[in-house]
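Chemist: Below: sequence and its predicted model.
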Amino acid sequence: MQADDSDGSVLTCRNFVAGTWQDSAGPGIERTNPATGKVVAVAPRATASEVDAAVRAAGDAFRTWRRTVPAERAAHLHRLGEACAGRVDDLATAITREQGKPLDEARGEVRKFIAALHYYAEEATRVYGRTIPNDTPGFTSIVEKEPLGVVAGIVPWNYPIELVGWKLAGAVAAGCTIVIKPSEYTPGCAQVLSECLARTLPPGVANIVFGDGSTGQALVAHPHVAKVGFTGSLATGQALYRAVTGVTGLSLELGGSCPMIVTGSADVAGAVQGATRRAFRNAGQICIAINRIYVHDSVYDAFVEGLATAADALTVADGLANPAADVGSLTMDETYRRTLDHIADADKRGARIVAGGGPLEGPGLFLRPTVIADAPDDALVMTEETFGPAVGVARFTELTDAIDRANRVPGGLAAYAYTNDTRETFALAGELDFGNVAINNVDAGIINAPYGGRRESGFGSEHGPEGLESYLQLKHVRLRHGA
């Protein structure tokens, strides 16, 4: 695969079902590079009957896969990780061409996907049941954990390979089979992944169907799907919640407006560095990106000056032409426009634009990283998830007020804080109503700890042992042995 668009190459995607690639009767979808506007991939829009074929293939494979011993499932996942390690650049290039993030950042995403495969390969061998003594002689109760069945994995465009790993690795390690529906904005990297799947997993264990919302609806509503794992927007998550049938299991990771609190005792330089990374990485298109920052009055001016300087120093460029760029193009015109709307709204409400504030000259969906100082609490950037490279900053004097303002906005996925005061640390950790709280760092999620949101940010956990447990169900076997 070429590392640029100069040859005009277009990646052709085909549904991957039961270990083979299938043509689709549905109309095609063209995906353009958001940095250049050139077509880089074409994918089918899988029909309901094609989705049904993929689910049935997964169901057929489940009959055998569920009975494989954990060590065998682990070996397959390790082999998949090794196969993907040999194609890091192919996968990363496809991500950058479709999604826009710099190539070096895309390589990092692929490596995190590979790490998830190896982690869950090991977790597969650590699924334990238990025995329970009965109150009657001659009986023993055994509690076993068994795989749920066929899983539907709905994956967004912002981390189109890494987020496949969270669902695929956990489900497969648990003994489930899976049908993955990638975003229509990032089909090409899933096509490359299918080539690795074909070499390493038995047919039908992992399947891929391409398409848009209609394909996703057909998948989640399928009566033979035992669980749906979804990452995406609140609106899509609500529609999906209504689409599932019967008692289908469901986990939703829906993002939200993530706050950061900087107290008067904080290391301001460290807080600036953390805010710069977590507000602008992937052009702000991260579910746990920092949207709004509340800074104590005593360090407010120093923090705003430092963050503005750091934002202006970031390199914004085509992620293929400059693989080491700090910020690439945005992925979608919708997100590009929303970010500009949030900046304009804050400006009208009297906030100060101290860095960035608008697009770069030339083609592509490029925006300068933007810092909005003195942002009022009712500004859009402080109340909605921007999902772009803009962050609002506001003052506070009392920590209880900052915590209340942080909790007041809908969503509860991740919150951040910087403080060097022990009492403040425990107050923040205890009172911030978020599924993930990071203090003096901005890495709210790690692969071996549970990751999930509260309230409007969804329910269920990925990562950690909990990410595998969510694909298991309990069985109580009460045995009369007479001894």
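Modeler: On my side now, so go ahead.
Chemist: okay, CA-based contacts and neighbour counts for the rest of this
Modeler: Fine.
Chemist: now the helices: where do they sit in the stretch 201-350 of the chain?
Modeler: Assigned by DSSP state H, counting those that start in this stretch, the helices in the stretch 201-350 of the chain fall at 213-220, 234-243, 268-280, 300-313, 333-348.
Chemist: centre of the chain versus the second one, how much separation?
Modeler: Average the C-alpha atoms of helix 234-243, do the same for its chain, and the two points are 17 Å apart (C-alpha atoms, centre = their mean, to the nearest Å).
Chemist: Okay, angle between it and helix 213-220 too, please.
Modeler: Using axes from the mean of the first three to the mean of the last three C-alpha atoms, to 10 degrees, one finds that helix 234-243 and helix 213-220 are set 40 degrees apart in direction.
Chemist: this is the other structure I want to compare:
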Amino acid sequence: MPGELTTPERKAHAMTITTLNNYIDGGWVRSETTFKALNPADEKVIAEVPASTATDVDAAVTAARRAFADWRHVNPTVRARHLHSIGDIVKTRERELAEAITTEMGKTIGEATGEVDKLAKAFHFYAEEATRIHGEVIPNDVDGFASLVVQEPIGVIGAITPWNYPLELVGWKLCAALAAGCTIVIKPSQYASLSPALLFSCIDEAGLPAGVANLVLGGGETGPAVAGHPGFDKLAFTGSTATGGKIARGVPAAKPLTMELGGSCPMIVTDRADIDAAVAGAARRGFRNAGQICIAINRIYVHETVYSEFVDRLTAKVSELTVGNGMDPAVDVGPMATRAGVDVVDQHVRDAVARGATVTTGGTRIETLAPGNFYQPTVIAGCNPDMLVMREETFGPVVGVMPFSDLAKAVDLANGTEAGLAAYVYTGDLTQAHDLGRLLDFGNVAVNNVDAGIMNAPYGGRKGSGFGVEHGKAGLEGYLQYKHLRIQYGTRQ
């Protein structure tokens, strides 16, 4: 088990674990040194977490390399059965896993439950995709030859994941890698170790062969040890643009990388939009998970003819959001995961006000909920492109709004940052919908909705938001490599 759990019942484990362990080569491995994980709602200690060293990473990579020799040749239907089994166990333990997420990073229990449900579905989706890895036969220009093109697993994967979706973002990499026949070592964020450890107890319960999936927990030393380890055949990273850049520059040899980085996502509301729908979308995608989502709406450009109406309605809707401990089912917005994140949010709000913007609701820390990391859901009107909130990723419960008169200018502003992950459009005009979908330079564009990613379609960014994709068949192919097998079987003519 991941920690000091002695009771057989699967209940409230997130509240009883006191010491977590790494999961290496099919077993739980203690670490010599640990650090304390805190609940962001009250800063109480929830777990002792391994501060894994390069030696721990070495052990995990060695186990994964040894397991890859067999796992790569396991029949896809068998790999599928393993994934289906894990998905079933995850769904059975949904409440336990959700409570762990809320306890360690703050999102509401409803959102956490939804995340676990999506994780279970990812296991089942990639279980089916494992059996659909096909090759092709290529015609030759001479008789007596056959060219077979097959796809084979890349090898041992190193995966580094963030805290904002501590299970779902692990699942995207884990499920696709295992379905492809790869083995994996996962290093989650130091701010979200509890739920990944419980996920690996599900994996252990399902009987996945030893070494196929490994977990190393840790803080500052562990991430670089994974990113720089020469034993990986591919690295998959989700996190900040700055950290992703360091990883890409520091890999020890040429190898495939998948990078899903920062967002600072724009939303364009045209003069032909359904304002009620646009307001509802902005409130949902701007403040879900306290705005701590790579595809959160950060900056909103609204046509001047509907600008005042939009700001008034959004302000009213956001002001009604209830903030508190995410375990309370009546709460809409939980705490931010880190104190450093709150500081960035406060900096962006202060910068906007100093440059002439107006806070229409929110705008301050919630001191009555101290020492938790709580910030009021905030709408800032009258923004301009020079403000931090309109050019950098805030990653918190804040949206900036500015008017536009020329749609082409709004597109230029939306495209005018290094962000290229997701953009949103609200318009009732079909021509505008297609034009904006074509002109916005983002990997994902959602029109008249705010769900920019679905499991069976490619999901990835451009420019400073990274490269490579996850989700869908394309996400699976990111863990495969091509081989051309050319066979002479007859007489050449």
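Modeler: That came through, no problem. Please read these numbers as outputs of a predicted model, since none were measured by experiment.
Chemist: got the helices of the stretch 201-350 of structure 1 as CSV, with distance to L193 of structure 1 and mean neighbour count columns?
Modeler: Putting the helices of the stretch 201-350 of structure 1 into CSV (distance: least, C-alpha to C-alpha, whole Å; neighbours: other C-alpha atoms under 10 Å) gives the following:
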stretch, distance to L193 of structure 1, mean neighbour count
helix 213-220, 19, 21
helix 234-243, 25, 15
helix 268-280, 27, 22
helix 300-313, 34, 18
helix 333-348, 26, 18
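Chemist: a markdown table please, covering the ones you listed and showing distance to Y418 of structure 1.
Modeler: As requested, those are arranged in a markdown table below (distance: least, C-alpha to C-alpha, whole Å):
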| stretch | distance to Y418 of structure 1 |
| --- | --- |
| helix 213-220 | 40 |
| helix 234-243 | 28 |
| helix 268-280 | 6 |
| helix 300-313 | 12 |
| helix 333-348 | 25 |
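Chemist: Out of those helices, which is closest to Q473 of structure 1?
Modeler: Closest approach to Q473 of structure 1 among those (C-alpha to C-alpha): helix 213-220, 19.4 Å.
Chemist: Spatially central residue for structure 1, please.
Modeler: Nearest residue to the geometric centre of structure 1 (C-alpha atoms, centre = their mean): L163, 4.8 Å.
Chemist: Between the helices of the stretch 201-350 of structure 1, which one is closest to V192 of structure 1.
Modeler: Nearest of the helices of the stretch 201-350 of structure 1 to V192 of structure 1, taken as C-alpha to C-alpha: helix 213-220 at 20.1 Å.
Chemist: show me what contacts the corresponding residue of structure 1 for I203 of structure 2?
Modeler: For I203 of structure 2, the aligned position in structure 1 is L197, judged by TM-score structural alignment. Shown in contact with L197 of structure 1 (C-alpha atoms under 8 Å, 6 or more residues apart in numbering): 19, 80, 206.
Chemist: Can you point out the helix or strand that includes L197 of structure 1?
Modeler: For L197 of structure 1, the host element (DSSP states H and E) is helix 187-200.
Chemist: out of the contacts of L197 of structure 1, who has the most neighbours?
Modeler: Highest neighbour count within these: A206, with 29 neighbours (other C-alpha atoms under 10 Å).
Chemist: ok, how many other residues are close to the residue mapped onto C265 of structure 2 from structure 1?
Modeler: Matched by TM-score structural alignment, C265 of structure 2 corresponds to C258 in structure 1. C258 of structure 1 has 28 neighbouring residues, counting by other C-alpha under 10 Å.
Chemist: And C258 of structure 1, how close does it get to L360 of structure 1?
Modeler: For C258 of structure 1, the distance to L360 of structure 1 equals 26 Å [C-alpha to C-alpha, to the nearest Å].
Chemist: Check V179 of structure 1 too.
Modeler: Distance, V179 of structure 1 to L360 of structure 1, using C-alpha to C-alpha: 39 Å.
Chemist: and if you look at A115 of structure 1?
Modeler: Shown here: A115 of structure 1 relative to L360 of structure 1, a distance of 35 Å by C-alpha to C-alpha.
Chemist: same check, this time on V391 of structure 1
Modeler: As judged by C-alpha to C-alpha, V391 of structure 1 and L360 of structure 1 stand 18 Å apart.
Chemist: and the two? which has more neighbours close in?
Modeler: Between V391 of structure 1 and L360, counting by other C-alpha under 10 Å, V391 is the more crowded of the two (29 against 14).
Chemist: hang on, the more buried one in a helix?
Modeler: No: using DSSP: H, G, I helix; E, B strand; the rest coil, the assignment for V391 of structure 1 is strand, not a helix.
Chemist: now for it: what does it line up with in structure 2?
Modeler: Under TM-score structural alignment, V391 of structure 1 pairs with V399 in structure 2.
Chemist: So its match sits against I297, correct?
Modeler: Yes: with contact defined as C-alpha atoms under 8 Å, V399 of structure 2 counts as touching I297 (6.9 Å).
Chemist: So for the two, which residues contact both of them?
Modeler: Listed as contacting both V399 of structure 2 and I297 by C-alpha under 8 Å, 6+ apart are G286.
Chemist: Pull the contacting residues for the alignment partner in structure 2 of R349 of structure 1.
Modeler: Alignment note (TM-score structural alignment): R349 of structure 1 maps to R355 of structure 2. Contact analysis of R355 of structure 2 by C-alpha under 8 Å, 6+ apart lists M387.
Chemist: got the contact list for the counterpart of L119 of structure 2 in structure 1?
Modeler: Applying TM-score structural alignment, one finds that L119 of structure 2 aligns to F113 in structure 1. Contact partners of F113 of structure 1, counting by C-alpha under 8 Å, 6+ apart, are 161-166.
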